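**Q** give me a model of this one.
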Amino acid sequence: MSSPNHANSYYAASANDKAIRPQLTGEHRCDVCVVGAGFTGISTALSLAEKGKRVIVVEGSRIGFGASGRNGGQIVNSFNRDIDYIFKSYGEDIGQKMAKMAFAGSELIRHRIEKYNIDCDLKHGNLFAACNPKQFEDLKAKKALWESHGHNELELLSASSIQDHIGSDRYAGGLLDRKGGHIQPLNLVLGQAKAFEELGGQIFEDSEVIRLEQGKPGRVVTKQGVVVADTIVVAGNAYMFGLLPEVEKKAMPCGTQVIATEPLPEDIQKKLLPTGHCVEDCNYLLDYYRLSGDGRLIYGGGTTYGARDPGKIESIIVPKMLKTYPILQNVKIDFAWTGNFLLTMMRMPQVGKIGDNLYYAQGYSGHGVTNSHLMGEILSDAIDGDTERFDVFASMPQYQFPGGRMLRIPYTAVGAVYYNIRDKLGI
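**A** Next up is the predicted model:
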């Protein structure tokens, strides 16, 4: 029987580690079993291994198979809902505690890359690009907000000065965050997986979990084996497939599309992104793009609700790319892929504990690169007895989408249409 493969993406083609881990067979015993080998699962496992825990990771497909190995590769600070929204919605106490964590994910990523010498094409700096004057005013407010919470590596860019960074006249201005950046995401998760294994951890691929049995200890059951563990962490995000139905009802898989061009001549690269920073615009249905380590333009955007993969990714994304960069009219597209992320009703991560020894984390709502790394450390601390940060997230209400899955998709799609109209009207 053949092993499952990664999506046919640029990331999979340029992966540093193409080794296939064994399938789980027989019975194994450990302190913690983590279900899911994406950013959340591997970050949790690595942090636990650093604390001396015996950890096994069970993955239904391949390391980084889901959003962790298919995303735009951008290190973006804060949460989908920014700090001001959190204060307004959840109060002063939670707001202050969340503000202290808003920039921790990017710091952890850099720490891991340096500590474990991970080769993942790290480049510093990300740009928020305003498509209209209202969005530019919002970026001014974001700068003031983040600076009030200690982030002082920000630069506001006018419509003319942003062209020093982006070779396009689309934008009314922007905000440069020097604490942001971009990476080859699959190589980032693979590098952390290798570090975890070097600390004694085990990873089993092609080992889909069919049942969780809670108890002391708990049991994680696959078709071919079982892991008996004192603690279980479920980190499947958009790929849980029935393991925790009550948790899954609280979020919805959504798809985003990405393309990668052929490697571009250096002079073209300099015209597109002279300073090498990654970019995301400020629209609700945003575009995001950057240059890869070997000089390709990676361009993403668009959203499908309910995890439906569009038939022709290029037909969705290429027009967006050409609107930004008409000079790429004749460029060859080498890769086009889609991947699912998980959207929550409140656009905030959902973290919790079921019973005495089962933890879960999900729903980063488009901010998964930084938030998933942070969550892994928070889950690890909670399992080790320090629940301070975990309790902040766990105290926040987790709402189900109205009407179950049948209404989740049209409900959210209608909202997307509304916000798309607002984007186009600049209101």
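**Q** from here on, just use CA atoms for contacts and neighbour counts.
**A** Fine.
**Q** for the most centrally placed residue in the chain, which residues are in contact?
**A** Central residue of the chain (CA atoms, centre = their mean): residue 368, 2.3 Å from the mean position. Residues near residue 368 by CA atoms under 8 Å, 6 or more residues apart in numbering: residue 68.
**Q** can you rerun that using 6 Å?
**A** For residue 368, the contact set (CA atoms under 6 Å, 6 or more residues apart in numbering) is empty.
**Q** again, but for residue 157
**A** 173, 174, 175 are the contacts of residue 157 under CA under 6 Å, 6+ apart.
**Q** among those residues, which ones are buried?
**A** Listed as buried from the contacts of residue 157 are 173, 174, 175; burial here means 16 or more other CA atoms under 10 Å.
**Q** from the residues you listed, pick the one nearest residue 105.
**A** Nearest to residue 105 among the buried ones among the contacts of residue 157 is residue 175, at 19.4 Å by CA to CA.
**Q** dump the buried ones among the contacts of residue 157 into JSON lines; add distance to residue 136 and secondary structure as well.
**A** Below are the buried ones among the contacts of residue 157 laid out as JSON lines (distance: CA to CA, whole Å; DSSP: H, G, I helix; E, B strand; the rest coil):
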{"residue": "173", "distance to residue 136": "6", "secondary structure": "strand"}
{"residue": "174", "distance to residue 136": "7", "secondary structure": "strand"}
{"residue": "175", "distance to residue 136": "8", "secondary structure": "strand"}
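**Q** closest one to residue 299 out of the residues you listed, please.
**A** Set against residue 299, the nearest of the buried ones among the contacts of residue 157 by CA to CA is residue 174 (18.3 Å).
**Q** quick check: the gap between the closest one and residue 147.
**A** 16 Å (CA to CA, to the nearest Å).
**Q** same check on residue 224?
**A** Per CA to CA, residue 224 is found 52 Å from residue 147.
**Q** show me where the stretch 201-350 of the chain has its strands.
**A** With DSSP state E, counting those that start in this stretch as the criterion, the stretch 201-350 of the chain has strands at 202-204, 209-213, 218-222, 225-234, 251-261, 278-281, 288-291, 297-305, 333-344, 350-354.
**Q** helix or strand right after the last one?
**A** What it means is strand 350-354. Per DSSP states H and E, the first helix or strand lying C-terminal to strand 350-354 is strand 358-362.
**Q** can you list contacts of that following strand?
**A** 232, 233, 234, 235, 237, 349, 350, 351, 352, 353.
**Q** give me the buried positions along stretch 131-147.
**A** So for stretch 131-147, counting by 16+ other CA under 10 Å, buried means 131, 132, 135, 136, 139, 140, 142, 143, 146.
**Q** before we compare anything, build this one as well:
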Amino acid sequence: MLPSAYPASYYAASANENCVRPSLQGEMASDICVIGAGFTGLSSALHLAESGFEVTVLEADRIGFGASGRNGGQIVNGFSRDIDFIEKHYGKTTADAMGGMAFEGANIIRRIVDQYAINCDLKPGGIFAACNAKQMRELEGQQRLWESYGHTQLQLLSADDLRAYVDSDRYRGGLLDHSGGHFHPLNLTLGEADAIESLGGSIFEASPVVRIEAGKTVKVHTESGSVSAQFVVVAGNAYQTGLLPQQERKSMPCGTQIITTEPLPADVAQALLPHDHCVEDCNYLLDYYRLSADRRLIYGGGVNYGAREPESIESLIVPKMLKTFPHLKGVKVDYAWTGNFLLTLMRLPQFGRIGDDVYYAQGYSGHGLTSTHLAGKVISEAIRGQAQRFDVFAGLPQYPFPGGRLLRVPYTALGAWYYDLRDRLGI
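**A** Okay, the predicted model is just below:
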């Protein structure tokens, strides 16, 4: 089977490498078999390989083919639901445990980049931008909440302060997270894959898994081969179909869209984001943007529930960009693409085991870059017999969407319309 070509994104066009790894042929054995070469799978495989396990990764398409290689590339701490929400719904013990892990993913990313010298244009600093007074009050509360869990790298910005960081009149203020940042996500996936191979791991592309067979050891089957392993990690997220049907009923693929402009003149780029931080606003259907290493504006936003392809990505995103930066009118868009993330009903990730030897993690609900790297670390801990942190996530209830597969898209879109209206009205 031949691997798919990467989507025609800016990331694919500026990737450090484009070598194709072979597909799995024949039978082999490994300590660990990881299904999926996105950030969850790669982080799991890398942490396990660092612990001395023999690791084999099976990828249906290419390394970083899904959300991991197509996203906005922003390091955003925390989860899609904040710690106060977790405490309200699941209790203080769970909130304290998850709060203790909420800021770890960014450190894992930086450790991997530094240790393996991965060239992925990693830059520090991320801003949450408030579009109205209500959102500004919420950012003030977020700062207090995060600082109560030991995260002290936060700086509240007034509207005037924020103009020194973002050349836009759109915002009432913001919260600067000095431990946030941004990077080239596809190049990070490729660098993590190289790191796994440097530790003796094997990675096969164009090797979609068709069946997982339980037994004394678990046997993972592709169309042209199999891997027998002591443990299996299922990490397909929004691009996984058929392997774990019970889990797939509890999540929904959603599409988000991104454009990338032509390279901007140096003075325009410098004026746009003078400190080269990334930005996301505080709306429910949020906008997010940053500069690339070659001074392009990467701008994303919007959600298509059910992961339907929009007719025109530019017609959806360019008006958002011009609302934020009207002075960019006429700037050429060189790339436009979409990619899928996985939404859960409670917007919290779903971790779990099937039997004693199959682990899964999915459903980061738009906050995947840091959470996936954390997931890989806690999965590796659990496989090594230290499951306390994994079990915090695995203990969260996992609910199906109301109405099942047929109605989950319209129900969720209706809810999104409601919250979008609240954002517009500032209530």
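**Q** do you know the score for how well these two fit?
**A** Overlay of the two chains. TM-score (TM-score structural alignment, normalised by the length of structure 1): 0.99; 427 aligned residues with a CA RMSD of 0.7 Å.
**Q** circling back to that earlier point, just send the strands of the stretch 201-350 of structure 1 back as TSV, with mean neighbour count and distance to residue 323 of structure 1 too.
**A** What follows is the strands of the stretch 201-350 of structure 1, written out as TSV (neighbours: other CA atoms under 10 Å; distance: least, CA to CA, whole Å):
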stretch	mean neighbour count	distance to residue 323 of structure 1
strand 202-204	23	43
strand 209-213	16	44
strand 218-222	21	47
strand 225-234	23	41
strand 251-261	25	15
strand 278-281	24	13
strand 288-291	25	13
strand 297-305	22	12
strand 333-344	22	16
strand 350-354	19	36
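**Q** among those, which is nearest residue 414 of structure 1?
**A** Ranking the strands of the stretch 201-350 of structure 1 by their distance to residue 414 of structure 1 (criterion: CA to CA) puts strand 297-305 first, at 10.3 Å.
**Q** name the helices or strands packed onto the closest one?
**A** strand 251-261, strand 288-291 (3 or more CA pairs under 6 Å, 6 or more residues apart in numbering; DSSP states H and E).
**Q** re earlier: how about the buried ones among the contacts of residue 157 of structure 1 in JSON lines, adding distance to residue 342 of structure 1?
**A** Shown next, in JSON lines, are those (distance: CA to CA, whole Å):
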{"residue": "173", "distance to residue 342 of structure 1": "30"}
{"residue": "174", "distance to residue 342 of structure 1": "27"}
{"residue": "175", "distance to residue 342 of structure 1": "26"}
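**Q** for those, which one is nearest residue 363 of structure 1?
**A** residue 175 (25.9 Å).
**Q** figure out which of the helices and strands packed on strand 297-305 of structure 1 is closest to residue 117 of structure 1.
**A** strand 288-291 (21.5 Å).
**Q** list the superposition-based mean deviation of that closest one with respect to structure 2.
**A** By mean CA distance after the TM-score superposition for structure 1, the fitted strand 288-291 of structure 1 averages 0.2 Å away from its aligned residues in structure 2.
**Q** measure the residue nearest to the centre of structure 1 to residue 362 of structure 1 for me?
**A** Note on residue 368 of structure 1: its distance to residue 362 of structure 1, by CA to CA, is 9 Å.
**Q** could you do residue 425 of structure 1 as well?
**A** Per CA to CA, residue 425 of structure 1 is found 33 Å from residue 362 of structure 1.
**Q** for structure 2, just list every one of the helices.
**A** For structure 2, the helices defined by DSSP state H occupy 10-13, 39-50, 83-90, 92-99, 104-115, 133-148, 159-162, 185-198, 245-248, 266-272, 313-324, 368-383, 388-394, 404-425.
**Q** need the winner for burial among those.
**A** helix 39-50 (a mean of 27; mean count of other CA atoms under 10 Å).
**Q** how far off helix 104-115 does that one point, in degrees?
**A** For helix 39-50 of structure 2 against helix 104-115, the angle by axes from the mean of the first three to the mean of the last three CA atoms, to 10 degrees is 60 degrees.
**Q** mind putting the strands of the stretch 201-350 of structure 1 into CSV with distance to residue 241 of structure 1?
**A** Below are those laid out as CSV (distance: least, CA to CA, whole Å):
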stretch, distance to residue 241 of structure 1
strand 202-204, 18
strand 209-213, 9
strand 218-222, 13
strand 225-234, 12
strand 251-261, 11
strand 278-281, 31
strand 288-291, 29
strand 297-305, 16
strand 333-344, 13
strand 350-354, 17
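**Q** contact partners for residue 373 of structure 2?
**A** Contact partners of residue 373 of structure 2, counting by CA under 6 Å, 6+ apart, are 43, 105.
**Q** map it across to structure 1 for me.
**A** In structure 1, the residue matched to residue 373 of structure 2 (TM-score structural alignment) is residue 373.
**Q** out of the contacts of strand 358-362 of structure 1, who's nearest residue 397 of structure 1?
**A** residue 350 (8.5 Å).
**Q** how much space separates the closest one from residue 182 of structure 1?
**A** Using CA to CA, residue 350 of structure 1 is found at 25 Å from residue 182 of structure 1.
**Q** likewise for residue 237 of structure 1?
**A** Relative to residue 182 of structure 1, residue 237 of structure 1 is positioned 22 Å away (CA to CA).
**Q** circling back: quick one: closest of the helices of structure 2 to residue 282 of structure 2.
**A** Residue 282 of structure 2 sits nearest to helix 133-148 of all those, at 6.5 Å, using CA to CA.
**Q** quick one: residue 380 of structure 1 and residue 48 touch, right?
**A** Yes - Residue 380 of structure 1 lies in contact with residue 48 (CA atoms under 6 Å); the separation is 5.4 Å.
**Q** tell me the contacts of the closest residue to residue 336 of structure 2 other than its chain neighbours?
**A** Nearest residue to residue 336 of structure 2 in three dimensions, chain neighbours excluded: residue 259, at 4.3 Å (CA to CA, 6 or more residues apart in numbering). Shown in contact with residue 259 of structure 2 (CA under 6 Å, 6+ apart): 298, 299, 335, 336.
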